[in-house]
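A.B. asks: sequence-free structure coming up:
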């Protein structure tokens, strides 16, 4: 059985490989804003779970013909800070604004996951869920923040920070699952795999 990761995130891929799984990667290409626009006043957990499910479904349509027995995993992460849900900043200016709001405060990193099981080339199960982890941010100096933004790292990650890269210098602690903050929650993924009848140990390489 193949494990198909519906994400281009190198951090998610790294977490899985370090945990014994060598997934196939198929990028979903889902328009996240369009998916979010179809939802009526979703909670943060509902939003990230719906986005993860949309990605898993898009990838499932791609791999049905080539992966007879597989699990497809879609993920989405956003940061809740000051009552606002934020994703990837995309530009240094937006990332700087995010850090102005985050520095010295706490935020909640929400990750939604969706697992689709394929058996003999057909859909055979779906499980979805989310996980929230509290992140305690440090206060980088102006020079530190300039240098961090110059790395480019915060521009393409949810909340404009990482735990496992340059951003780790500016995270004072977390309350929850560290793998979820990096991008894919191993405990939640294990639980969702079990819900569709797959044991994670059978996927270890």
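C.D. replies: Arrived safely. Because the structure is a prediction, the values reported are computed rather than measured.

A.B. asks: Only C-alpha atoms from now on, for both contacts and neighbour counts.
C.D. replies: OK.

A.B. asks: Mind giving me the packing neighbours of the host helix or strand of residue 126?
C.D. replies: Using DSSP states H and E, residue 126 falls within strand 122-137. In this structure, strand 122-137 makes packing contacts with helix 44-63, strand 106-119, strand 171-175, helix 178-182, helix 186-195, judged by 3 or more Cα pairs under 8 Å, 6 or more residues apart in numbering; DSSP states H and E.

A.B. asks: give the contact list for the nearest residue to residue 73 once chain neighbours are set aside.
C.D. replies: Once flanking residues are discounted, residue 73 sits nearest to residue 115: 4.6 Å by Cα to Cα, 6 or more residues apart in numbering. Neighbour list for residue 115: 53, 56, 71-74, 126-128, 189, 192-193, 196 [criterion: Cα atoms under 8 Å, 6 or more residues apart in numbering].

A.B. asks: So which of these is surrounded by the most neighbours?
C.D. replies: Taking other Cα atoms under 10 Å to define a neighbour, the member of the contacts of residue 115 with the most is residue 73, carrying 32 neighbours.

A.B. asks: list the contacts for that one?
C.D. replies: Taking Cα under 8 Å, 6+ apart as the criterion, residue 73 is in contact with 3, 4, 5, 6, 56, 113, 114, 115, 116.

A.B. asks: swap in residue 145?
C.D. replies: When the contact criterion is Cα under 8 Å, 6+ apart, the partners of residue 145 are residue 96.

A.B. asks: is it true that it lies in a helix?
C.D. replies: Yes. Residue 145 sits within a helix when classified using DSSP: H, G, I helix; E, B strand; the rest coil.

A.B. asks: Off-centre distance for stretch 177-197?
C.D. replies: Its chain's C-alpha centre lies 10 Å from the corresponding centre of stretch 177-197 when counted by Cα atoms, centre = their mean, to the nearest Å.

A.B. asks: second one coming, line it up with the first:
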């Protein structure tokens, strides 16, 4: 059975490749919007991404795998719009706990059977100065990341504690992906 990753994220590609899964990429084109809760947001967007890609592969026998990640710290934090938005997000996260939610969807083509799971990881950031935040933003790293940081990059030094899946914070909770793929008959 063919696996199609519905994502443009290099981090998700790397994580799926680490599992030894043979897959292709098909990037969905959807309008992203926030729902009322972070769980509802990632669940809805993961399913929307999978359905958008599945529509282009009708008649094939494949499993579409998609994901969406947001950070929650009293408000839903997606990718920053600009440097000022990144600064605002990092100032909000510094010195406190926040949650990272990832919705993962596996959708079987051609029958449309699907399952969506949501994973939550708690992360605590160290206190940061404005200068530290500005230096990090200057690297460009936070600009395409939910919550304006990459735990697998330079922002890893900001993390004091993590409770849950570290791969979830990167954008693809590997244990959840393994369970979903196996449930859809993919041999790992």
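C.D. replies: The structure has been received and is ready for your questions. All of these numbers come straight from a predicted model, not from anything done at the bench.

A.B. asks: a markdown table for the helices and strands packed on strand 122-137 of the first structure, including distance to residue 153 of the first structure?
C.D. replies: Compiled in a markdown table, these are given as follows (distance: least, Cα to Cα, whole Å):
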| stretch | distance to residue 153 of the first structure |
| --- | --- |
| helix 44-63 | 22 |
| strand 106-119 | 17 |
| strand 171-175 | 15 |
| helix 178-182 | 13 |
| helix 186-195 | 23 |
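
A.B. asks: Identify whichever of these lies nearest to residue 12 of the first structure.
C.D. replies: Evaluated with Cα to Cα, those place helix 178-182 nearest to residue 12 of the first structure, the distance being 6.9 Å.

A.B. asks: circling back: can you redo the contacts of residue 115 of the first structure as a markdown table with distance to residue 35 of the first structure?
C.D. replies: Listed next are the contacts of residue 115 of the first structure as a markdown table, based on distance: Cα to Cα, whole Å:
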| residue | distance to residue 35 of the first structure |
| --- | --- |
| 53 | 10 |
| 56 | 13 |
| 71 | 22 |
| 72 | 19 |
| 73 | 17 |
| 74 | 14 |
| 126 | 19 |
| 127 | 19 |
| 128 | 16 |
| 189 | 22 |
| 192 | 22 |
| 193 | 24 |
| 196 | 25 |
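
A.B. asks: of the residues you listed, closest to residue 146 of the first structure?
C.D. replies: When the contacts of residue 115 of the first structure are compared for distance to residue 146 of the first structure (Cα to Cα), residue 74 wins out at 32.8 Å.

A.B. asks: Just confirm residue 73 of the first structure is within a strand.
C.D. replies: Yes. Counting by three-state DSSP, residue 73 of the first structure is part of a strand.

A.B. asks: In the second structure, what sits opposite it in the alignment?
C.D. replies: Structural alignment (TM-score structural alignment) places residue 73 of the first structure against residue 65 in the second structure.

A.B. asks: Quickly note the distance from its match to residue 143 of the second structure.
C.D. replies: 24 Å (Cα to Cα, to the nearest Å).

A.B. asks: Could you do residue 11 of the second structure as well?
C.D. replies: With the distance defined as Cα to Cα, residue 11 of the second structure ends up 14 Å from residue 143 of the second structure.

A.B. asks: the more surrounded of these two?
C.D. replies: Taking neighbours as other Cα under 10 Å, residue 11 of the second structure and residue 143 compare with residue 143 leading, 20 against 16.

A.B. asks: With residue 4 of the second structure as the reference, measure out to the more buried one.
C.D. replies: The span separating residue 143 of the second structure from residue 4 of the second structure equals 26 Å under the rule Cα to Cα.

A.B. asks: Tell me, how many residues neighbour the residue lying closest to residue 186 of the second structure once chain neighbours are set aside?
C.D. replies: When the adjacent residues along the chain are set aside, residue 186 of the second structure lies closest to residue 1, with 6.9 Å between them (Cα to Cα, 6+ apart). Around residue 1 of the second structure there are 15 other residues, counting by other Cα under 10 Å.

A.B. asks: Wait, residue 1 of the second structure touches residue 62, no?
C.D. replies: Yes. Using Cα atoms under 8 Å, residue 1 of the second structure is in contact with residue 62, at 5.4 Å.

A.B. asks: returning to what we had before: contacts only, for the residue nearest to residue 186 of the second structure.
C.D. replies: Under the criterion of Cα under 8 Å, 6+ apart, the contact list for residue 1 of the second structure reads 61, 62, 63, 186.

A.B. asks: again, but for residue 172 of the first structure
C.D. replies: Contacts of residue 172 of the first structure were listed using Cα under 8 Å, 6+ apart, and they are 135, 136, 137, 138.

A.B. asks: Now with 6 Å, please.
C.D. replies: Contact partners of residue 172 of the first structure, counting by Cα atoms under 6 Å, 6 or more residues apart in numbering, are 136, 137, 138.
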